[in-house]
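1. what shape does this take:
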Amino acid sequence: MKTISSLACSASIAACLVTSHAFADNQQDSALLKLLQEKGIISAEEAQSLQAEQARRAQQQATVSMGSKGLKIESADKQASIQIGGRLHADYATHDHEAFANQEDAIDGTQIRRARLYAKGKLNGRWKYVLESDFAGNKVSVKDANLSYKLTSAPITLTVGNQKHAVSMEVEESSNDIMFTERSLVAALTTPYFDRAIGITAASGGSNWHAKAGLFGDGISNNDADEGHGFGARASFAPVLNDNTVVHVGASYGLRKTSDDGLANGKSPSFSYKTTNFSDLKPVNASVADMDKVEIGVFEFAAMHGAWSVQSEIAANNVSRDSGDDLSFSAHYVQLGYSIFGGQRRYKASEGEFKYFNVNTPFNASTGDWGALEVAARFDQIDLEDDNISGGEAKRFTLGLNWYLSRNMRVLFDYSRSYDLDGGAIQNDKGEVADNIDSFAIRTQWAF
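-> This next block holds a predicted model:
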C-alpha cells in the first residue's frame, strides 16, 4: 500500500514540476525534491528521474515575451515564432486658405489614419511570414501579406506575396518612422503605382549596402481578370557608417505597365497630392488618358551625425501614352532633423533606410524625464506640367516638432505651406490661381 501511495505521490509531484514554471523556478524545484527525498517520500533515484524529466521538458517549452516589439512566442529550438503587434495613428488637421471659386474648402477635423494589426514570425528557421491588415476608415484592407525564404546557397532572401516595390527610400520606410505626418511630394509620383502589389522580390544586404529587385502584378485589392505588371529595383551604399555618423547614397528604378482596361496597379492613371490625407484638397492634379506605361527613376542622399539627420530624393518619371507624346513629371525634397534631450535616428544599412528613433530616456513625469524632442524642416517641389497636361506646379515647406515619449509612442506637430502654385485647377474667387494654402496637423502615434 505504501508503494502505491509512493508511486502516486511521485507521479503527482512529477506532473506539477514538469508541466509548469508558474509556481517555482529551478532552484525552488530542486529544494522541494531534496526535502521530499530527506523525508523519505521519494527515493534518490526518483528525485534524479524527476529532475531529468523537468530539464527535458524545460528545453522543449516555448518562450513568451512582451516588450517594445509586441507579444512574441518562440519555440525552444528558436526555429519557429509568432509576433503580434500593431499601430494606431490618430490625426487632427485644420487649414487656412483664401476663398476658392471652383473648389470646396479643405476638410478639417479628425481621422484614424492607420489602425493596423500584424502577425509575423518564422518557420523552420529560414522561412519568415507576415500578415498585416488595416482597419482605419471603417474598412479592412490587407497591407503586407507575404512569405520569405533565406537561401542557403547565397545571401539572398526571396519574398512572395503582397509587398512594397523596391522604389524610393521614403516609400520603403515605415509610416511609423517617417519624420513628418505625411510623406513628401515625391510620393505623388511613387505611391500611386509603386507602393504595394503582389509579386516576388530578391533582396540581399551587408554591413553597409543593400540591393533589392522584384516583379509585380497588381495590388491585392484589384480584381481585374487581366491585370497590369511592374518591376522595381533599388540599391544603396553607406560609405561612412558607424554608431554616430552615416552617409547614404542610393538609387531606384520602377516600371508599371497598365492593364487592358487602362488601369495601373488597379488605379486610374493620375498624379496628385492632398494637403492632408482626408482634406480632399489637391493643389496639383494631373489625369493622364491613354497611359500605356510609367517609368520612374529616384536618386537618394541621406546622412546622420549625432543629433542631426538629413534626407533627400530627386524623382523623375516618363509616361508613355497610346496617343500623344510622352510626358515627363518631376519632384524632389530635402528634409533636416535635429534631436533635443538625447536620442537619434537609427539607420539599417542592410535595408538602406532609417528606422525608429532611439529614445535615451523614456517619458516619466514622476522622475522628470521627458523623452526626446526632434525639430524638423522640409522643402519639397513638384512639377506636373508637360505637353497638353496642366496638372500644376507647387512648392511647399513644412516645419515639424516631434515628441518621442518612448520607443513606442510619439506625438507629431506639423505646419505646412503650399505656395507658388502654377497651373492646376484651384482658383480663388478673383479668378486667379490660388496660393498660400496653410495646414496644421497633429498626430498621436502608438506602435509596437
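
2. please count neighbours and contacts with C-alpha atoms only from this point.
-> Will do.

3. residues contacting the closest residue to residue 341 other than its chain neighbours?
-> Among residues not flanking residue 341 along the chain, residue 372 sits closest, at 5.2 Å (Cα to Cα, 6 or more residues apart in numbering). Residues in contact with residue 372, defined by Cα atoms under 8 Å, 6 or more residues apart in numbering, are 339, 340, 341, 342, 343, 359, 360, 361, 362, 403, 404, 405.

4. hmm, which of those residues are the buried ones?
-> 339, 342, 343, 359, 361, 362, 403, 404, 405 (16 or more other Cα atoms under 10 Å).

5. mind putting the residues you listed in JSON lines, distance to residue 37 and secondary structure included?
-> Formatted as JSON lines, those follow (distance: Cα to Cα, whole Å; DSSP: H, G, I helix; E, B strand; the rest coil):
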{"residue": "339", "distance to residue 37": "62", "secondary structure": "strand"}
{"residue": "342", "distance to residue 37": "57", "secondary structure": "coil"}
{"residue": "343", "distance to residue 37": "55", "secondary structure": "coil"}
{"residue": "359", "distance to residue 37": "52", "secondary structure": "coil"}
{"residue": "361", "distance to residue 37": "50", "secondary structure": "coil"}
{"residue": "362", "distance to residue 37": "50", "secondary structure": "coil"}
{"residue": "403", "distance to residue 37": "59", "secondary structure": "strand"}
{"residue": "404", "distance to residue 37": "56", "secondary structure": "strand"}
{"residue": "405", "distance to residue 37": "53", "secondary structure": "coil"}
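
6. to check against the first, give me the structure of this:
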Amino acid sequence: MRNKLSTLVVALILFGIGLNAQEVKTDVRINQYGQIVESVQLDAEARNSILTFVSENENYKFWFDNRVYFDGGIFFDGWDKDDVVGVDENTTFNPIGNGATIRRARIAMKVVMHKNWYGEIDFDFSGSATEIKDAYIKYTNDARDFNVKAGHFREGFSMETTTTSRYVTFIERSLISKFAPSRHLGLQVNYMKDKYLLVGGVHFNEQGGFEEVEFSQDANKDNGTDEGYSFTGRAVFRPIIDNEKVIHIGAAASYRTPKTHLEVPNSYRFSTRSISNVNRKKYLDTDDISNVDNNTLWNVELAGAYKNMMFQSEYINNDIKRLDDLSDVNLNGFYAQVGYLLGDGKYNYNKNEGEFTQVSRGSEKGELEVAFRFDYIDLNDEKAGVYGGSANGYTLGFNYHINSNIKLVLDYSYLDHDRYANGKGKLYVGHDVNGDLTKDPREVVEAKGKAGDDYGQLQMRIEIDF
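-> Got it, this is the predicted structure:
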C-alpha cells in the first residue's frame, strides 16, 4: 500500500512539472499588475558599438545613446596693443584661466514601438547638475516621409543648431548659435522628400534646467502669467542630392513672445562665452532688453558637400520689438566654414533633418579632418542704446575620427572683440587717458580695432559615444 501511495505521489509531481513546463512554453506573458501583455522577442546587437535590442522586423527597438566629452583649454595673449602712448605692452586686458571640464555627460534612452512610434529621454549631468535635454514622443507614417512630435526638443531653426553635438565640426558652435532657439516644449510637424524638407511647429517654455522651471512655475503661481509662445518654420531645398554630393539651400523664421522661464519678465538677453566652455567670461552680453513685445528671427543657410569636401554657412537676423515707444533692437551675425577629409572618407548628409551627420572613414585606422570657420556677431544697436559688443572669430580645427565611437578634436581660435564687449560692465576693454584700465568703452583711447579683449585659445576634446 505504501509503495502504491509513493508511486501515486511521484506521478502527481511529474504531472505538475509537465503542466508547468507546458505553461512556460506558451506565449502568454503576465505583467506586474496581473495583466496579459504582448510579447515580442528582441535580439541584442552592438550597432557601431551602440547596445541595441531589436525585433526581427525592427518594429520594436531599444537602444542607448550616451556621450562623454572631456575638454581642456589654454589661452594666449592677443595682438600687440603697445601703440598707446604711456601704456605698457599688455595684449589681454582680463586674465583668463586655463582649465579642463566635462563638457557633456549625456545618458539617453530611445525606443521604437509598434513600428510607427518613437520615444526619447535624454539627460545631461555635466556641471554636477541634472538637466533634461530631449524628452518627446514622435509618430512617423509608414511611408517615412511625415512625422509629428510633441514634448521637449530642438526647434526647427538653424542647420548648425539642429545638428547634434556629436557631429558638429568644431568643439563649440558658432557665435550666432546663441540667437537660434534651442530646446523648448512644443508640437512640431516634419515633411521630408529627397529634394526638400518642410518643418513647422508651435513652442512654449524651456524645461531643461531647475532654474528655468522654477521661474516659470513662480510666474504662474504668483501672477497667473501666460508662459509665452513661438511659431517656428524651416524650409530646405536640395537641387542636387545623391550618395556623393549635395547642395543645401535653406531658410527659417520664428515669431516669439517672451517666455516665463526667463528670470526678468518681458525681456530678452543674448550673451555668449565666445566659443569656449572653459573660459567662463561672457564678453558679449546685451544685458536684459526690457519691455519686449516680441522678437522675430530669420535665417538663410547655404551648404554643400562633394565626397571629402564640405562647406556650410548661415546668416541670422534678430529683430526685437519693444513697448512704451522704446526703440526696436536689431542684432545679427553669420558664420562660414569649410572642411576637408584627408583620407578616402566622405561627408554624409541626413535629408530627414537637413544637416550633416557622421562622416564615413576611409580607413580602419581612422580619418583625419581639417576645417576652418569664420564667425561674426553684432550685439550693438546704437539707435536702441544696446551695446552688447561685437566679435570676429577665426577657428582652425583638426578632428581625428578614430572609429565610430571615439573622436579627438583640436581647435585653435582667435577672438577679436570690440570696445563694447565688456560683459555688461564687468570686464576691461582698454585704457583711459591716464593709462589705467577701464571698463567704460567711452573712455577707451585705443584706436578702433585695438580696444576690446583679443586673445587666442587652444582647445582639445576627447569624445566617446556609446
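
7. can you name the two of the contacts of residue 372 of structure 1 that sit furthest apart?
-> Spanning the widest gap among the contacts of residue 372 of structure 1 are 339 and 362, at 14.1 Å by Cα to Cα.

8. picking that back up, could I get the buried ones among the contacts of residue 372 of structure 1 as TSV with distance to residue 196 of structure 1?
-> Listed next are those as TSV, based on distance: Cα to Cα, whole Å:
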residue	distance to residue 196 of structure 1
339	31
342	35
343	31
359	30
361	35
362	33
403	29
404	28
405	30
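
9. out of those residues, flag the one nearest to residue 416 of structure 1.
-> Nearest member of these to residue 416 of structure 1, counting by Cα to Cα, is residue 403, at 17.9 Å.

10. all helices for the stretch 51-200 of structure 2, in order.
-> Using DSSP state H, counting those that start in this stretch, the helices of the stretch 51-200 of structure 2 run over 159-162.

11. show me the strands in it, by range?
-> Here the stretch 51-200 of structure 2 has its strands, by DSSP state E, counting those that start in this stretch, at 61-64, 67-77, 99-113, 117-124, 131-140, 146-154, 183-192, 196-203.

12. these into TSV, with extra columns for mean neighbour count and distance to residue 92 of structure 2?
-> Converted to TSV, the strands of the stretch 51-200 of structure 2 look like this (neighbours: other Cα atoms under 10 Å; distance: least, Cα to Cα, whole Å):
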stretch	mean neighbour count	distance to residue 92 of structure 2
strand 61-64	20	44
strand 67-77	19	5
strand 99-113	17	18
strand 117-124	20	34
strand 131-140	19	34
strand 146-154	21	36
strand 183-192	21	35
strand 196-203	21	42
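
13. just send the ones you listed back as JSON lines, with distance to residue 332 of structure 2 too.
-> As requested, the strands of the stretch 51-200 of structure 2 are exported to JSON lines (distance: least, Cα to Cα, whole Å):
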{"stretch": "strand 61-64", "distance to residue 332 of structure 2": "38"}
{"stretch": "strand 67-77", "distance to residue 332 of structure 2": "27"}
{"stretch": "strand 99-113", "distance to residue 332 of structure 2": "27"}
{"stretch": "strand 117-124", "distance to residue 332 of structure 2": "30"}
{"stretch": "strand 131-140", "distance to residue 332 of structure 2": "26"}
{"stretch": "strand 146-154", "distance to residue 332 of structure 2": "21"}
{"stretch": "strand 183-192", "distance to residue 332 of structure 2": "21"}
{"stretch": "strand 196-203", "distance to residue 332 of structure 2": "22"}
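
14. of all the ones you listed, which lies closest to residue 90 of structure 2?
-> Of all the strands of the stretch 51-200 of structure 2, strand 67-77 comes closest under Cα to Cα, at 8.1 Å.

15. once you drop chain neighbours, what's closest to the residue positioned nearest the centre of structure 1?
-> Most central in structure 1 under Cα atoms, centre = their mean is residue 174, positioned 2.2 Å from the mean C-alpha point. Closest residue in space to residue 174 of structure 1, ignoring its immediate chain neighbours: residue 355 at 7.6 Å, by Cα to Cα, 6+ apart.
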